[in-house]
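Colleague: Okay, predicted coordinates and the sequence, questions at the end:
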Amino acid sequence: MNSKIPPTGSDRHPVAHSQTAQTNEEVTDTTGGDVTKVRRIAAASMAGTALEYYDFSIYGLAAALIFPTLFFPQSNTFIAVLASFGTLTIGYLSRPLGAIVFGHFGDRIGRKPVLVITLVIMGVASTAIGLLPTYSQIGVWAAAILVPLRFLQGVAFGGEWGGAILMAFEYARPGRRGFFASVPQVGPAVGTLLGNGVFLVITLLPEDAVLSWGWRIPFLISALLVILGLVVRLKIAESPEFTELNGTGTTARIPIAAVLRSHLEPVLLVCGGFLGYGAFSVVALTFLVGYSRSTLGLDSSITLTAVLATCVVQIPTMMLGGYASDRFGRRRIMTVGPLAGIAGTFILFWAISTAQPGWIIVGYVLGMGILFTSAYGAQPALFADSFAPSVRYTGMSLGYQLSNVVGSGMMPLIATILLDVSGSIYTVAAVIALALLVSMLCLLSLVRTAEENSAATDPTERSTTAPISAP
């Protein structure tokens, strides 16, 4: 199977500036001469991703804490929770469709317009969820309307992540791409921080108020956040590598066909590489929150506070991981990171099993915020490096979102069933640990693929996956 990247010149030559390519917008060359602008682009990409993750995170929390009561019959609590997590899964199942559709346009017409469109779709769907009537008002139609809105969320999300990463990655020079690509990866932590923060405030209301109108507030806030996100994204310039491709007429005509024909191996490796990370994240942020409340009888504010503290710690940890991959090489990070994640998994699950608020916070911060996150920020640059610029949006998005279907989308259902059958949350931890081992093997294979692709592009270039001196 051929996964070699054909020479495109995009990593070897300055971007060809065209008077017609941009109007009223500067384009920074790929040597990273304008560091300030690269930082601004990375920050803008992170802000947009944070808003989309805010929308996605509030749905996950609502699915764990509120939707089983509001949108599904209460004759069987287990079935109601399972159905609620089922709608959560739908959002993950639709992500690959978003990756293909928006990846196509991202590789054909540009990264920037796609990022604007996905932000609008996500915001509209989330706001509409906040306006929905409940099961007590319209019966099964409540869930019937909820499902397509969740589907739209997933489609938008499927096209968001890859574009945000590429805007930062393609603006930065090779020696700093690990770090700058990690900045949009901070978006999930920031978005989750916002989502959990809003839900934490909501839980201070009386339960009747939460179930009658309080649960709608996080979703309605999305409308305001989308407006702010659009202001940020409309001001950024198009990716310089795409501008070069478009100017020379070397964009792929049908990106998904090119990916399946010549880049299927890295797609599968990206899918496997993120498998354990997606599984851990969704279990920690949704399943364990619900488990702590419904099974252990803990107040939701305890786990929400723990997640808030974790997100704060994750922000510098992710960027440190990206920097470390530039400084010490990706192979080392991709070896140590998943093993640290396995240790973090069992630390977190042990902390949850104690039912002690203090230990739960420590378990989240240490297990998820530090150990699990250590290699998380280094992954985006590795994923992007594995594809030619002409199919990069489609290729990395498809692999990443397929992984989210298996690792993230199915895991709440799997965890719920495992807990019901075994009676122990450690069976869930064992499955996550196994998934992280698979991720480590795939990530190391992907490092080799990226090294081979770099050598194929120019044998005289030093691979960006190898250690470099500090910039």
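Modeller: Yep, it's here.

Colleague: contacts, neighbours, all on C-alpha from now
Modeller: Fine.

Colleague: Can you list the buried residues in stretch 262-281?
Modeller: For stretch 262-281, the neighbour count (16 or more other CA atoms under 10 Å) marks 262-281 as buried.

Colleague: all helices for the stretch 301-450 of the chain, in order.
Modeller: Along the stretch 301-450 of the chain, the segments classed as helices by DSSP state H, counting those that start in this stretch run 330-354, 357-363, 379-385, 392-403, 411-422, 426-457.

Colleague: Same list, those helices, but as CSV with mean neighbour count please.
Modeller: Below are the helices of the stretch 301-450 of the chain laid out as CSV (neighbours: other CA atoms under 10 Å):
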stretch, mean neighbour count
helix 330-354, 21
helix 357-363, 20
helix 379-385, 27
helix 392-403, 30
helix 411-422, 18
helix 426-457, 21
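
Colleague: try this one side by side with the last:
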Amino acid sequence: MPCPPSPPGPSPDGSAAAISAADEVPRSRVVTASLIGTSIEFYDFYIYATAAVSVFPLIFFSGADDTAKLLASMATFGVAFIARPLGAVVFGHLGDRVGRKTTLIGSLLTMGIATFLIGLLPTYQQIGLWAPAMLTILRFFQGLGLGGEWSGAALLATEYAKEGKRAWAAMWPQLGAPIGFFLANGLFLLLVLGFDHDSTNPEMDGVFLTWVWRVPFLLSLVMVLVGLYVRVKLEETPVFQRALANDQRVSAPLGEVFRRNWWELILGTFVMYATYVLFYIMTTWILSYAIGKTGDGFLGVPYAEFLVLQLVGIVFFAAFIPVSGMLADRFGRRPVLLIVTGLMILFGLTFGWWLNPETMGTGADVDVPRMVMFLVIGMMLMGLTFGPMSAVLPELYPTNTRYTGSGIAYNVSSILGAALTPFIAAWLVTTFDVAYVGYYLAAASLLTLIALFLAPETKHADLHAVTSARERRTAR
């Protein structure tokens, strides 16, 4: 059970010195540690997402049905999202009991080692069913690591932030998503172009499918070592230092967060839900739809050409994350997110107009400006909705269960909004038409809109408190 809330200042038992030492950590070091870690984690995650669409169906799965192999590959992609809530529990317990710094190092190593080992895996042609089995296991550990990474990086940023600037400070780990995506897909693009790989007519015995695809996975080890160095040099956050000095930790953060913060878990999950659906529609699903064969109802765009268009969209994703941070600090989290989520509903309702093969064109006749505009609008909305989340979710929870609570909400939402999205979207296209993917996004955004209406404004939440925003509001 938690101790009673501490007084506003640090206790005289040594916490003042601890907090002072933490406050002296240069802001640039905090920014670098939160940004580089999430950049690496998302890089690892995205190289798998890219390979799951363009490589893994060819070398890890058997059969003559290309759609079935793509769906099987997407299923392994979804395994990580099942692992992420477990990672949130495991690393959340450590983060709330041991500290943010140590836990962030553990999550980084878990993710990085699993990614490196994927680059060493034998294929289905070499060892049969053992290949997809081992791929699935390593994908599980990727998800386990990422389940503890995001919430730790978000807490690192917010718990060091100045009052009134938390959304701006919290946007730095969010920038790791577009940076990781850009690095992962940019590297894949260079390799595809450099080795003349044609995704529409792949050579099974060519160098790209033989060994070149492994390079991005193997290179992740170098990035992990850099991230490890940065995080080892970091101090613990001043908020956790105070909680530690005042003996405000709880013995079982998981039980405590379910007992006292169950409503915040529900709200946080659905506040984040539409963001996940939008992102994985605009990255993983749209890639499979764009490069899929025209005979199967897809657009038939060469992989390398479409990847360039996606990278253009990612620039707008990155550019609008800082914009959302500034807006959320000035106007509050709820007003900004309510407006953006409403725009996401409208965007979803226009998918049929944007992406129908008759209007978009296929193969060499695809309407490139139209596709670029679609990607840019989607990614602008993604930046605006994603940016404030690393402030909103941690602010919902008290200090002694913040790592666990924010991590569970974020990662349970990943199951609902990300693990199923590429699979459901691919099924909707083949069963109905592309407009239904947009309807799916609009429905998810409506659920998020309802959650935002029910959620409290957390702009002025006290991060040192050991009661949730709801409990403090009820007490008043």
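Modeller: Sure, I can see it. Quick caveat, the model's predicted, so the values are computed rather than measured.

Colleague: and the buried residues of stretch 262-281 of structure 1, which of them are in helices?
Modeller: 262, 264-281 (DSSP state H).

Colleague: Map Val315 of structure 2 onto structure 1.
Modeller: Structural correspondence for Val315 of structure 2 with respect to structure 1 (TM-score structural alignment): Val312.

Colleague: So for Phe169 of structure 1, which of the helices of the stretch 301-450 of structure 1 sits nearest?
Modeller: helix 379-385 (6.7 Å; CA to CA).

Colleague: what's the mean gap between that closest one and the aligned bit of structure 2?
Modeller: Here the mean offset of helix 379-385 of structure 1 against structure 2 after fitting is 1.3 Å, by mean CA distance after the TM-score superposition for structure 1.

Colleague: Kindly spell out which helices and strands sit in contact with that helix.
Modeller: If you count contacts as 3 or more CA pairs under 8 Å, 6 or more residues apart in numbering; DSSP states H and E, helix 379-385 of structure 1 packs onto helix 141-171, helix 177-185, helix 392-403, helix 426-457.

Colleague: Apply 6 Å and report the result again.
Modeller: Using 3 or more CA pairs under 6 Å, 6 or more residues apart in numbering; DSSP states H and E, the elements in contact with helix 379-385 of structure 1 are helix 177-185.

Colleague: what range in structure 2 matches the helix it packs on?
Modeller: So helix 177-185 of structure 1 sits over residues 166-174 in structure 2, by TM-score structural alignment.

Colleague: And for stretch 75-82 of structure 1?
Modeller: Mapped onto structure 2 using TM-score structural alignment, stretch 75-82 of structure 1 spans residues 64-71.

Colleague: list the buried ones in the matching stretch?
Modeller: Asp66, Thr67, Lys69, Leu70, Leu71.

Colleague: quick check, nearest of the residues you listed to Pro216 of structure 2?
Modeller: For the buried residues of stretch 64-71 of structure 2, the nearest to Pro216 of structure 2 is Leu70 (20.7 Å; CA to CA).

Colleague: what about the closest one, which helix or strand?
Modeller: Applying DSSP states H and E as the criterion places Leu70 of structure 2 in helix 66-97.

Colleague: what helices or strands is the helix or strand just after that helix leaning on?
Modeller: Sequence order places helix 100-118 as the next helix or strand after helix 66-97 of structure 2, per DSSP H and E. For helix 100-118 of structure 2, the elements it packs on are helix 130-160, helix 215-232, judged by 3+ CA pairs under 6 Å, 6+ apart.

Colleague: now with 8 Å?
Modeller: Checked by 3+ CA pairs under 8 Å, 6+ apart, helix 100-118 of structure 2 has helix 27-54, helix 66-97, helix 130-160, helix 215-232 packed alongside it.

Colleague: Give me the three-state assignment for His197 of structure 2.
Modeller: At His197 of structure 2, secondary structure determined by DSSP: H, G, I helix; E, B strand; the rest coil is coil.

Colleague: Ok, Gln74 of structure 1 next?
Modeller: Relying on three-state DSSP, one would call Gln74 of structure 1 coil.

Colleague: ok, now how distant is it from Ala80 of structure 1?
Modeller: To Ala80 of structure 1, Gln74 of structure 1 is 6 Å away according to CA to CA, to the nearest Å.

Colleague: Check the contact lists of these two and give me the overlap.
Modeller: Common neighbours of Gln74 of structure 1 and Ala80, using CA atoms under 8 Å, 6 or more residues apart in numbering, are Pro68.
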